[in-house]
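Chemist: here is a sequence together with a model predicted from it:
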Amino acid sequence: MDGPGWRWVFLLNVPLALLCAPIAVRHVPESAGVKAEGRFDVLGAALGAIALALVTYALIEAESGTLLVGVSAIAGLAAAVAFVVVEKRRPHPMMPPDIFASRQFSAVNVVTLCVYAAFGGFFFLAALQLQVVVGWSALAAGTALLPTTALMLLLSARSGELGDRIGPRIPLTVGPLLCAAGMLLMLRVGPDASYATDVLPALVVLGFGMVTLVAPLTATVLASVETERAGLASGINNAAARAAGLVAVAALPLLAGMGPEAYRVPDAFDDAFRRAMVLCAGVLVVGSALAFTTVRRPAPDCRRPECRTHGSVAVPPLEAGRQRGSEAR
């Protein structure tokens, strides 16, 4: 273990929150949809959180085979079903079911589940592979993964512009395939791996895949619904991405046969890591196929300014583009 322990990293959020909160209150403009009404959906939020927590716990502890694991899994699935039922019946649900009437919105969210499940599993296990098998420190392993972030920061805006010109279908098809290729290249990373010849090429290919994919994915989500529902659409898509990553981190070690002792035995971890990378690549290929068969260019009336220029991974613009006259109609 390097330093005081990985749990301490979460304290980083505290000073950042203390700094950002007063800035947001003072400078971020308030906004609300013209149709906004009702109260916060406490029951829906609670059921969603409980379902995700119980299913994740069951996946993490599945190898123990205890009665508690089985009960948690069943209760989590029951909570998920209850969440769907409640959201259909409430007058002002947190996740209105009718938003999924958009075929494009539903398709892109399924692609999101595939893509971010693979990303979550990859970044979790790749950092451990570099430590357990290659023998690097936690700091070196984390730093080694930075090229993907650098490529995203430098090129995502241009990727969004390209997606606007050619439509989302090609980026959402090619991007996951590039990411899958990058993850398969990680199979070369073993006990004697070199950063320059083994690790970096895989991360560069993965990074270009993420650049190709992420900005058009976000723009397509925003373009598939009405302007006043852009925040809701982005929130659902972001929740799908975070949930997919969380479940993947819990489930992938189980699916790859990575037992509790594998983290202490380099050979065992290396074997499980290789199986996990193949699984992640397979999920990305499924996402690519779904995008190719279901995603189409947004309709002309959806080509709003935020759809063309916004490249954030997680959130929509603060304000929808103001339109007048025939454009607004």
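Modeler: All right, it came through fine. These figures come from a predicted structure and were not determined experimentally.
Chemist: when you work out contacts or count neighbours from here on, use the C-alpha atoms and nothing else.
Modeler: OK.
Chemist: buried stuff in stretch 225-239?
Modeler: Within stretch 225-239, the residues that count as buried by 16 or more other CA atoms under 10 Å are 225, 227, 229-239.
Chemist: could you work out the most separated pair of those?
Modeler: 227 and 239 (19.3 Å; CA to CA).
Chemist: can you pull up the most central residue in the chain?
Modeler: residue 241 (3.0 Å; CA atoms, centre = their mean).
Chemist: residue 111 is in contact with that one, correct?
Modeler: No - using CA atoms under 8 Å, residue 241 is not in contact with residue 111, being 9.6 Å away.
Chemist: burial count for residue 136?
Modeler: A total of 16 residues lie near residue 136 under the criterion other CA atoms under 10 Å.
Chemist: ok, now which ones touch it?
Modeler: Applying CA atoms under 8 Å, 6 or more residues apart in numbering to residue 136 gives the contacts residue 130.
Chemist: helix, strand or coil for it?
Modeler: Under the three-state scheme (DSSP: H, G, I helix; E, B strand; the rest coil), residue 136 adopts coil.
Chemist: what of residue 14?
Modeler: Of the three states, residue 14 takes helix under three-state DSSP.
Chemist: for it, the count of nearby residues, please.
Modeler: By other CA under 10 Å, 9 other residues sit near residue 14.
Chemist: do the same with the one 3 residues further on
Modeler: Counted with other CA under 10 Å, the burial measure for residue 17 works out to 11 neighbours.
Chemist: what strand or helix carries it?
Modeler: Assigned by DSSP states H and E, residue 17 belongs to helix 13-27.
Chemist: what residues sit buried inside that helix?
Modeler: Under the neighbour-count criterion of 16+ other CA under 10 Å, helix 13-27 has nothing buried.
Chemist: next one: it to chain centre, how far?
Modeler: Relative to the centre of its chain, helix 13-27 is centred 24 Å away, using CA atoms, centre = their mean, to the nearest Å.
Chemist: quick one: name whatever helix or strand follows that helix.
Modeler: Using DSSP H and E, the next helix or strand after helix 13-27 towards the C-terminus is helix 42-60.
Chemist: and that next one, what does it pack onto?
Modeler: helix 67-89, helix 230-255 (3 or more CA pairs under 8 Å, 6 or more residues apart in numbering; DSSP states H and E).
Chemist: who touches it?
Modeler: The contact list for helix 42-60, computed with CA under 8 Å, 6+ apart, reads 69-70, 72-73, 75-80, 82-83, 86-87, 93-94, 243, 246-247, 250-251, 254.
Chemist: buried subset of the residues you listed, written for ChimeraX?
Modeler: Command for ChimeraX, covering only those of the contacts of helix 42-60 found buried under the criterion 16+ other CA under 10 Å:
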select :69,70,72,73,75,76,77,79,80,82,83,86,87,93,94,243,246,247,250,251,254
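Chemist: here's the one I want to compare it with:
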Amino acid sequence: MTAPSSRLIVAIAALASAVAFLDGTVVNVALPAMSDELGGGLATQQWTVDAYLLTLSSLILFAGSVSDAYGRVLVLKIGLIGFGVASIAVGLAPDPVTLIIARALQGAAGAFLVPSSLALITSLLQGTAQSKAIGQWTAWTTGATLAGPLIGGVFVDTLSWRYAFLVNVIPIAATFVLLARMKGTDRRSPDARIDILSAALCTLGLGGIVFALIEQPNLGWTHEAIWMPLLAGTVLFVAFVLRQRTAAHPILPLGIFTVRNFWTGNVSTLFVYAALTLNGFVVGVYLQQGAGLSATLAGLASLPATLLLISLSSLAGTLSAKLGPRLFMTSGPLIMAAGSLLLLTVGEDFDYWTQVLPGLVVFGLGLALTVSPLTSTILGAIGGERSGIASATNNAVARIAGLVVIAVLAVIVGGTLDLDGFHRAAVATAALLAIGGVVAYAGIRNPRPASQPEEATNKPG
């Protein structure tokens, strides 16, 4: 059978992931309209977001291991069906309880989409073709994340928030059509098994930790509903890690953390994605509440960064494969840090064109230089056979980083997201990005020309 083209592989991977990334941010601008129609107040708004994050973060490592064991295409189909059904349930939700349950199901399905789609690229493509494909995947999926507020704002302002979720069936249906051309490409382990105990320890452990991070801003660290799940989750996750040392079929092969570019890249990811989450949240909220822009205009404000990302990510991925990722993973975050500091020009007399646009353009340039080389380096450090869990691990790190930074948001902004709080957040974002760049400079090593990806059995770098 003819091997699928790189265009087909990227199209499937990007479409499958984009719906999950898009829904993660589109909901932010839709929350007021959802609350007005369904009721439930602030608690409903919080759990509409948090239910998605909780199941997504808790299940993502398990989903990555299932992808490696049973095949990317099969797991993608399961995730797509689940996400489509859950999206329809969200769009038709008659009350807050149904809405929150449907969002939790969306997050669970999303956990199966993201690692499997990216692993499809890393398992079927190699070398420069792989780096270019990851660049294209990065551009479209990160672009979907950044475009979420704009899309959500347009639906809220012109139609209804419900359409922002019901429209998911279109890219899902298109992905299924494309998947029909991928017959015979799935690679399944002949002795595939999932350690159920490890899966339970991982999911419950991450779930307890994530729940505590989500609810901590509301209840405080000393509340029993926070420290007890946090403690229990930590104990369970430690037990999960210990079990991976002896399990015949580990969900998380600990050997992958002996690969220098893998663990260093994930440390850099921790800081870079914490900064991206902080910047996206603060800019989106301040432009509406502080500067008085509508939901649609606030979404449009991020368009320059999105366009730069889509335009340059593929090129950055290709150049990174030729020149080595260290330059890009160092300079990209530092350029983003400079863009964030330019937002300190925002003043009481607000002007988007002179105070916000320059910073977002510089930020978008740095983002385009960073994300594709970062992703390619982390996944390229691990063989294609384990690309599902490598992708899942990196996604888990990124999600946890975002949750942590939002959990301490009040501390960062000084209690209120006024102009002073906005400036504090810009400085904090720049600091996180600078640390991410320094980590990459100190830890990342450019692969030798024509060398094969490092395997998890290599000695520590």
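Modeler: It's in. From a predicted model like this one, the values you see are computed outputs, not experimental measurements.
Chemist: aligned partner of residue 23 of structure 1 in structure 2?
Modeler: Aligned counterpart of residue 23 of structure 1 in structure 2: residue 177 (TM-score structural alignment).
Chemist: what does residue 11 of structure 1 give?
Modeler: Structural correspondence for residue 11 of structure 1 with respect to structure 2 (TM-score structural alignment): residue 165.
Chemist: so how far is the helix or strand hosting that match from its chain's centroid?
Modeler: Secondary structure from DSSP H and E places residue 165 of structure 2 in helix 163-166. Taking CA atoms, centre = their mean, one finds helix 163-166 of structure 2 lying 20 Å from the centre of the chain it belongs to.
Chemist: now the aligned residue in structure 2 for residue 210 of structure 1: how far from residue 357 of structure 2?
Modeler: Alignment note: residue 210 of structure 1 maps to residue 367 in structure 2; criterion TM-score structural alignment. Applying CA to CA, to the nearest Å, the value for residue 367 of structure 2 to residue 357 of structure 2 is 15 Å.
Chemist: same deal with residue 252 of structure 2?
Modeler: Separation of residue 252 of structure 2 from residue 357 of structure 2 (CA to CA): 42 Å.
Chemist: which one's more surrounded, the two?
Modeler: The neighbour comparison of residue 252 of structure 2 against residue 357 (other CA under 10 Å) goes to residue 252, with 26 against 20.
Chemist: and the more buried one, how far is that from residue 375 of structure 2?
Modeler: Relative to residue 375 of structure 2, residue 252 of structure 2 is positioned 18 Å away (CA to CA).
Chemist: again with residue 409 of structure 2
Modeler: Computed as CA to CA, the residue 409 of structure 2 to residue 375 of structure 2 distance reads 26 Å.
Chemist: more neighbours: which of those two?
Modeler: The residue with more neighbours, out of residue 409 of structure 2 and residue 375, is residue 375; 26 against 20, by other CA under 10 Å.
Chemist: isn't the more buried one right next to residue 133, touching?
Modeler: No - contact criterion CA under 8 Å: residue 375 of structure 2 and residue 133 do not qualify, at 11.0 Å.
Chemist: circling back: how about the nearest residue to the residue nearest to the centre of structure 1, chain neighbours excluded?
Modeler: Distances taken as CA to CA, 6 or more residues apart in numbering place residue 116 nearest to residue 241 of structure 1, at 5.3 Å, with adjacent residues excluded.
Chemist: count of residues packed around the alignment partner in structure 2 of the one you found?
Modeler: Applying TM-score structural alignment, one finds that residue 116 of structure 1 aligns to residue 273 in structure 2. A count of nearby residues for residue 273 of structure 2, using other CA under 10 Å, gives 24.
Chemist: from what I see, residue 273 of structure 2 and residue 396 are in contact.
Modeler: No - counting by CA under 8 Å, residue 273 of structure 2 stays clear of residue 396, with 10.9 Å between them.
Chemist: residue contacts, residue 289 of structure 1?
Modeler: Counting by CA under 8 Å, 6+ apart, residue 289 of structure 1 touches residue 173.
Chemist: taking helix 230-255 as reference, get the angle to the helix or strand it falls within.
Modeler: Secondary structure assignment for residue 289 of structure 1, by DSSP H and E: helix 266-294. With axes from the mean of the first three to the mean of the last three CA atoms, to 10 degrees as the basis, helix 266-294 of structure 1 and helix 230-255 are set at 140 degrees to each other.
Chemist: ok, average deviation of the helix or strand hosting residue 123 of structure 1 from structure 2?
Modeler: Using DSSP H and E, the element containing residue 123 of structure 1 is helix 103-132. Following superposition, helix 103-132 of structure 1 is found to deviate from structure 2 by 0.8 Å on average (mean CA distance after the TM-score superposition for structure 1).
Chemist: buried sites along that helix?
Modeler: Per 16+ other CA under 10 Å, helix 103-132 of structure 1 contains these buried residues: 104-122, 125-132.
Chemist: next, the angle helix 266-294 makes with that helix.
Modeler: Using the same axes, to 10 degrees: helix 103-132 of structure 1 against helix 266-294 is 170 degrees.
Chemist: ok, then the element right after helix 103-132 of structure 1?
Modeler: Once the chain leaves helix 103-132 of structure 1, the next helix or strand it forms, by DSSP H and E, is helix 138-144.
Chemist: that following helix packs against which elements?
Modeler: Where contact means 3+ CA pairs under 8 Å, 6+ apart, helix 138-144 of structure 1 is packed against helix 103-132.
Chemist: which of the helices and strands packed on helix 42-60 of structure 1 sits closest to residue 155 of structure 1?
Modeler: helix 230-255 (20.7 Å).
Chemist: now the closest one, how far from the centre of its chain.
Modeler: Remark: helix 230-255 of structure 1 is offset 5 Å from the chain centroid, using CA atoms, centre = their mean.
Chemist: nothing else from me, thank you.
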